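Engineer: Sharing a model prediction with you, sequence too.
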Amino acid sequence: MKYLDEFRNPEVGRRLLDEIRATVTRPWSIMEVCGGQTHTIIRHGIDQLLPAEVELIHGPGCPVCVTPLEVIDKALAIAARPGVIFCSFGDMLRVPGTDRDLFRVRGEGGDVRVVYSPLDALAIARDNPDREVVFFGIGFETTAPPNAMTVYQAKRLGIRNFSLLVSHVRVPPAIEAIMNSPDCRVQGFLAAGHVCSVMGVEEYPELAERHRVPIVVTGFEPLDILEGIRRTIGQLERGEHTVDNAYARAVREQGNPAAKAMLADVFEVTDRAWRGIGVIPNSGWRLSSRYRDYDAEHRFEVTGIDTLEPAECRSGEVLQGLLKPNECAAFGTTCTPRNPLGATMVSSEGACAAYYLYRRLDAADAAPREATPVG
């Protein structure tokens, strides 16, 4: 297949679903660890088309959603300072901090700008040498390399008024934490193809073997997801637990060596807090000592941040796969995209946003049903 519409072919989708139905003999629970995959699943009703024995669990795959409240509040404090131009991707502007968001800061006079690349922020710093320019660097292994490259370029070009507020996280330690949870009921994983296109699959075999769970790397279109599920169910039914690359058109075993080298130069692995989950050891990056001068937390010495999550927000349980969004009492009532309690409702990759956008408003809407695949 070469074209996008071929990855949404209803006839191929029916055949894959038929194979899954013919293979499955008992209940299985599979987690996708990618917000883009979650949106594909909900948009196309894949979870409703699967046989009742197959449950899809939405994991902590939304980078905006897992950015901890403390870091959001630090971003708000920095963005509100005089002389600062705070740059971010647009999906961070509505993410609630303890008492406001970046839109509110902008409305109160802060210079908050939406950019489409961290290099845009670097260009703003070059054009405004009398201002401090901060870029909010969040995300998984996919967005970390361009942010690392931007810091590298800032140092190489001698642009001193640029800094990065870092909240980068790594997928394999999150899988480890999920599997070690006493409430875990995940029996297989769909791994995110874009993450593996950068990092490769070298970290996954040991996880699959130790926890005896199949890990299938897959893409983001409906047929990608169905093929990943088909392969995962096949392994589960055969009692296997290996890493299977179902996204070979984009993922190589070793990943992208140039991107990995840039990450190793600019960042170092550190413990990271995940919003709604807590601290996961070795699950993130921070700027290495060679680039510490470009660390916004270090530069602005943001301290004394006291965070408070809304008591009625259960996004942490959603991120851990313990709760479907429409099983939360606040979903669609006191928590909406216009007035979100948590990041999972406002992020373009959040599970709650997907359920709201595609009208999965009641828990009964998530029950499997017979239907025709959406092309």
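Structural biologist: Yep, it's here. Residues are numbered from 1 along each chain as shown.

Engineer: For the rest of this, base every contact and every neighbour count on C-alpha atoms.
Structural biologist: Fine.

Engineer: what separates the residue nearest to E209 when sequence neighbours are not counted from P214, distance-wise?
Structural biologist: Excluding the flanking residues, the one nearest E209 by C-alpha to C-alpha, 6 or more residues apart in numbering is H241, at 6.3 Å. Note on H241: its distance to P214, by C-alpha to C-alpha, to the nearest Å, is 4 Å.

Engineer: which ones are touching the residue nearest to E209?
Structural biologist: Shown in contact with H241 (C-alpha atoms under 8 Å, 6 or more residues apart in numbering): 208-209, 212-215, 235.

Engineer: how near is it to R231?
Structural biologist: In terms of C-alpha to C-alpha, H241 sits 11 Å off from R231.

Engineer: Can you work out which residues contact both of H241 and P214?
Structural biologist: Applying C-alpha under 8 Å, 6+ apart, one finds that H241 and P214 are jointly contacted by 208, 235.

Engineer: what residue is smack in the middle of the chain?
Structural biologist: C62 (2.6 Å; C-alpha atoms, centre = their mean).

Engineer: From R230, how far out is it?
Structural biologist: Using C-alpha to C-alpha, C62 is found at 24 Å from R230.

Engineer: S197 is in contact with R252, isn't it?
Structural biologist: Yes: with contact defined as C-alpha atoms under 8 Å, S197 reaches R252; the gap is 6.5 Å.

Engineer: neighbour count winner among these two?
Structural biologist: Comparing S197 with R252 by other C-alpha atoms under 10 Å, the one with more neighbours is S197, at 23 against 16.

Engineer: ok, second structure coming up, stack it against the first:
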Amino acid sequence: MPMKKSKELLTKAADYLAEIQALAQSTFTIMEVCGTHTVAIAKNALRELLPETVRLISGPGCPVCVTDSSDIDRYLYLAAQPNVITATFGDMIRVPGTEKNLQVLRAEGADVRIVYSTQDALELARKNRDKEVVFLGIGFETTVPTVAVSLETAKHEGIKNYSVLSMHKVVPPVLRLLAEDAELVVDAFLDPGHVCSIIGIEPICFMAKDYGKPGVVTGFEALDILEAIVMLLRQREEGRSEIEIQYKRVAKPEGNPRARMFIEQVFEPVEASWRGIGLIPQSGLGIREQYSLWDAAKKFSLPIFHSEETPGCRCGDVLKGRIYPTQCSLFARFCTPMKPVGPCMVSSEGSCAAYYRYAQRSGD
């Protein structure tokens, strides 16, 4: 049975590739805006399988990678404070700030804990009432609902030694910026399946309607991505520009109304700074006033940092799809997963890390 299934999958992949070959008679550039797609494309060597006329480039789809240097230095400043337990997901540990990272701070005595969910962070606060537990809130709409629930739980239970430093970002505003970037030539987008499972497709339909940039919300298997490319090429062939869903087993047109309700209850849109891109209005999520007791930025009166980007690091250009990771002079020489210079090499979903691990020659 497994052999039969594998044969069926290979046949389907061959069919998709044949249709792509037939439809891609002229150049077609597609940007994926999800780090998981970036990894899947590199891991499955999809760039190498596609005809030269189909060009895949990576966008700002990894939340760790787009976190601005100033925000990194800000949370490092907080983590170094006495009586603070910093709770974070593991991919933040080695993200470099101007001088240090969380791993170095932990070696110097800071209390930094890796957690797997916001519920783990809440439990730390329950068990360490004499400490301030701060969860580093980094992520797109996919993970925000769980953070919102943790804040509502902390408020309901009166857990006053728990707080969140919100550095969350939302996808639609950066898509608009990419669509308006005169230097970026992109014909279509692979839209993020998990983000759209929360927000639905209405918030990104403007890409097709206002800018003529079709998109397909796709899953994360190789066949998902190949089918999505076929769907985008069919749109071009038929003269259409729409937002379609390939990932129907998870993403619905309306998204997840209950998850959106929690987000809107706890968070409000604010401007946010994106690494290599700059300030984008309404692209961040700030904690609403009624939850201000659990807002780490206010609770600790955190200063605003104005940090410079690391000299030579071209993460910003990678995130904007202007270069491939291999075109950065630091790539695989001075910047590796063991000694990362920029966040795109640190995160498991970073473009540079994906290229380093799976596809160093892609894009050369």
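Structural biologist: That came through fine. On a predicted model such as this, the values are computed, not experimentally measured, just so you know.

Engineer: My read is that the residue nearest to the centre of the first structure contacts C34, right?
Structural biologist: Yes: counting by C-alpha under 8 Å, C34 is a contact partner of C62 of the first structure at 6.1 Å.

Engineer: And stretch 148-163 of the second structure, what's buried?
Structural biologist: Buried residues in stretch 148-163 of the second structure, counted by 16 or more other C-alpha atoms under 10 Å: 148-152, 154-155, 159, 161-163.

Engineer: Please list the residues outside that stretch that contact it.
Structural biologist: Defining contact as C-alpha under 8 Å, 6+ apart, one finds that stretch 148-163 of the second structure is touched by 118-119, 122, 125-126, 129-135, 164, 262-263, 265-267, 291, 293-296.

Engineer: can you give me the strands for the second structure?
Structural biologist: Along the second structure, counting by DSSP state E, strands occupy 28-32, 54-58, 84-88, 111-114, 132-137, 162-166, 188-192, 215-218, 243-245, 267-274, 278-287.

Engineer: Please convert these to JSON lines, extending it with distance to T38 of the second structure.
Structural biologist: Listed next are those as JSON lines, based on distance: least, C-alpha to C-alpha, whole Å:
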{"stretch": "strand 28-32", "distance to T38 of the second structure": "7"}
{"stretch": "strand 54-58", "distance to T38 of the second structure": "6"}
{"stretch": "strand 84-88", "distance to T38 of the second structure": "23"}
{"stretch": "strand 111-114", "distance to T38 of the second structure": "25"}
{"stretch": "strand 132-137", "distance to T38 of the second structure": "22"}
{"stretch": "strand 162-166", "distance to T38 of the second structure": "25"}
{"stretch": "strand 188-192", "distance to T38 of the second structure": "10"}
{"stretch": "strand 215-218", "distance to T38 of the second structure": "12"}
{"stretch": "strand 243-245", "distance to T38 of the second structure": "18"}
{"stretch": "strand 267-274", "distance to T38 of the second structure": "19"}
{"stretch": "strand 278-287", "distance to T38 of the second structure": "22"}
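
Engineer: Out of those strands, which gets nearest to F305 of the second structure?
Structural biologist: strand 267-274 (11.6 Å; C-alpha to C-alpha).

Engineer: list the helices and strands the closest one packs on?
Structural biologist: Under the contact criterion of 3 or more C-alpha pairs under 8 Å, 6 or more residues apart in numbering; DSSP states H and E, strand 267-274 of the second structure touches strand 278-287.

Engineer: Now do the strand it packs on against strand 132-137, angle only.
Structural biologist: 130 degrees (axes from the mean of the first three to the mean of the last three C-alpha atoms, to 10 degrees).

Engineer: Please tell me which residues of the first structure strand 278-287 of the second structure aligns onto.
Structural biologist: Under TM-score structural alignment, strand 278-287 of the second structure corresponds to residues 278-287 of the first structure.

Engineer: measure H58 of the first structure to T67 of the first structure for me?
Structural biologist: Counting by C-alpha to C-alpha, the gap from H58 of the first structure to T67 of the first structure is 17 Å.

Engineer: Counting neighbours, go ahead and name the busier of these two.
Structural biologist: Using other C-alpha under 10 Å, the more surrounded residue of H58 of the first structure and T67 is H58, with 27 against 24.

Engineer: Enumerate every residue touching that one.
Structural biologist: When contacts are counted by C-alpha under 8 Å, 6+ apart, H58 of the first structure touches 31-33, 38, 318-321, 324, 351.

Engineer: Which of those residues sits closest to I305 of the first structure?
Structural biologist: L319 (23.5 Å).

Engineer: before we move on, back to that, looking at the buried residues of stretch 148-163 of the second structure, which is nearest Y16 of the second structure?
Structural biologist: Closest approach to Y16 of the second structure among these (C-alpha to C-alpha): A148, at 40.2 Å.

Engineer: I'd like to check what contacts stretch 106-120 of the first structure. Which residues are they?
Structural biologist: 79-82, 84-90, 102-103, 105, 121, 135, 146-147, 150.
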